[in-house]
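Q: A structural model of the following input is requested.
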Amino acid sequence: MEKKIINPWKWQDARNYVQAVEVKNATGTLYVSGQTAISDDGISSNEDMRSQLKQTIENLEKVIYQAEYELKNIVRLNIYTTSASELFQNFDIIKNWVVQNKIKQSSTVLEVKSLFETLKVELEAIVVK
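A: Purely as a prediction, here's the structure:
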């Protein structure tokens, strides 16, 4: 698999995402449903944004690893949140996770009116092999 990062500018580098990712010769593509802070028993978290972000990332990792893909091959990460201001106050969690795992993803952040039950954030990913 070959990945090519397209960044016509430099400013997005400080925000830990890229403008586009071209993938050639992939042997598989994994489309991951939105992952949230739901326990193994199916119970939605009522914790704060920071705690929910951590659990959401853990759940996303679990799906990706079970499918035998690698985090560094996430090429698209969409973030849905009920509060953009709360999300950005805690964005270091996502930023550190992206840097630590050498992820270079295109990304969109959307504030939505609501998510399921008490959830505050949802991560949706596309991963390639």
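
Q: every contact and neighbour count from this point should use C-alpha atoms.
A: Will do.

Q: in this protein, which helix is the longest?
A: If you go by DSSP state H, the chain has its longest helix at helix 49-66.

Q: mind giving me the packing neighbours of whichever helix or strand comes after that one?
A: Using DSSP states H and E, the helix or strand that directly follows helix 49-66 along the chain is strand 74-81. Here strand 74-81 is seen to pack against strand 106-111, strand 121-128 when contacts are counted using 3 or more C-alpha pairs under 8 Å, 6 or more residues apart in numbering; DSSP states H and E.

Q: structure for this one too, so we can compare:
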Amino acid sequence: MSEPNVHIDTLSQMVSVFGTILIYTGSSNAKQGECDLERTAVNPWEWSIKLGYNQAEMIDSATRQLICAGQTAVDENGAPQHPGDMRPQISLALDNLEAVLKGGRMNLSNVVKLSVYATDVDEALKNFDLMGMRFGPHQVAPPMTLLGVTRLAIPGLLFEIEATAMA
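A: Below you'll find the model as predicted:
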């Protein structure tokens, strides 16, 4: 069995994320904190680029790492919000992720890996344009895994996102 040719793109690439175009430039300059990550996309195949993520990224020049717990649609007191409604749950989970990143002096441009858990993958994918709207302005397409789960830790929650960020 032959190995696929590995395509490593260090130049700009256009990435379409459910209707949102991302320009992936190979480096990320966070507005908050000082960040100049050298990111090299590694894509043995190109199908994932069309879905808005890279198979892997080589990260150089990082000195800090932030491991974020899964963020969900809860308020500042941990109370679940928007029961049964995927779209506002995704939006609030992303708000909460951004708040955690801000607390670590980072933002979405620093995210190098995402894991997403959804109780209804099809419904989550229908609303994934929210991911593109949030990550697109930061010009990053971090490697991502989306898993369907029976339920999340708190009843009524439909979506959870965890991230690893570097600066």
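
Q: so can I have JSON lines of the helices and strands packed on strand 74-81 of the first structure showing distance to Ile64 of the first structure?
A: Shown next, in JSON lines, are those (distance: least, C-alpha to C-alpha, whole Å):
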{"stretch": "strand 106-111", "distance to Ile64 of the first structure": "17"}
{"stretch": "strand 121-128", "distance to Ile64 of the first structure": "8"}
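
Q: which one, of these, ends up nearest to Asn73 of the first structure?
A: Each of those was scored for nearness to Asn73 of the first structure using C-alpha to C-alpha, and the closest is strand 121-128 (5.4 Å).

Q: which part of the second structure lines up with that closest one?
A: On the second structure, the counterpart of strand 121-128 of the first structure by TM-score structural alignment is residues 159-166.

Q: spatially central residue for the second structure, please.
A: With the centre of the second structure defined as its mean C-alpha position, the nearest residue by C-alpha atoms, centre = their mean is Leu114, 4.6 Å away.

Q: now the counterpart of Leu147 of the second structure in the first structure: how far from Lys62 of the first structure?
A: Aligned counterpart of Leu147 of the second structure in the first structure: Leu110 (TM-score structural alignment). Between Leu110 of the first structure and Lys62 of the first structure the computed distance is 23 Å (C-alpha to C-alpha, to the nearest Å).

Q: equivalent analysis for Asp13 of the first structure, please.
A: Applying C-alpha to C-alpha, one obtains 27 Å for the distance of Asp13 of the first structure from Lys62 of the first structure.
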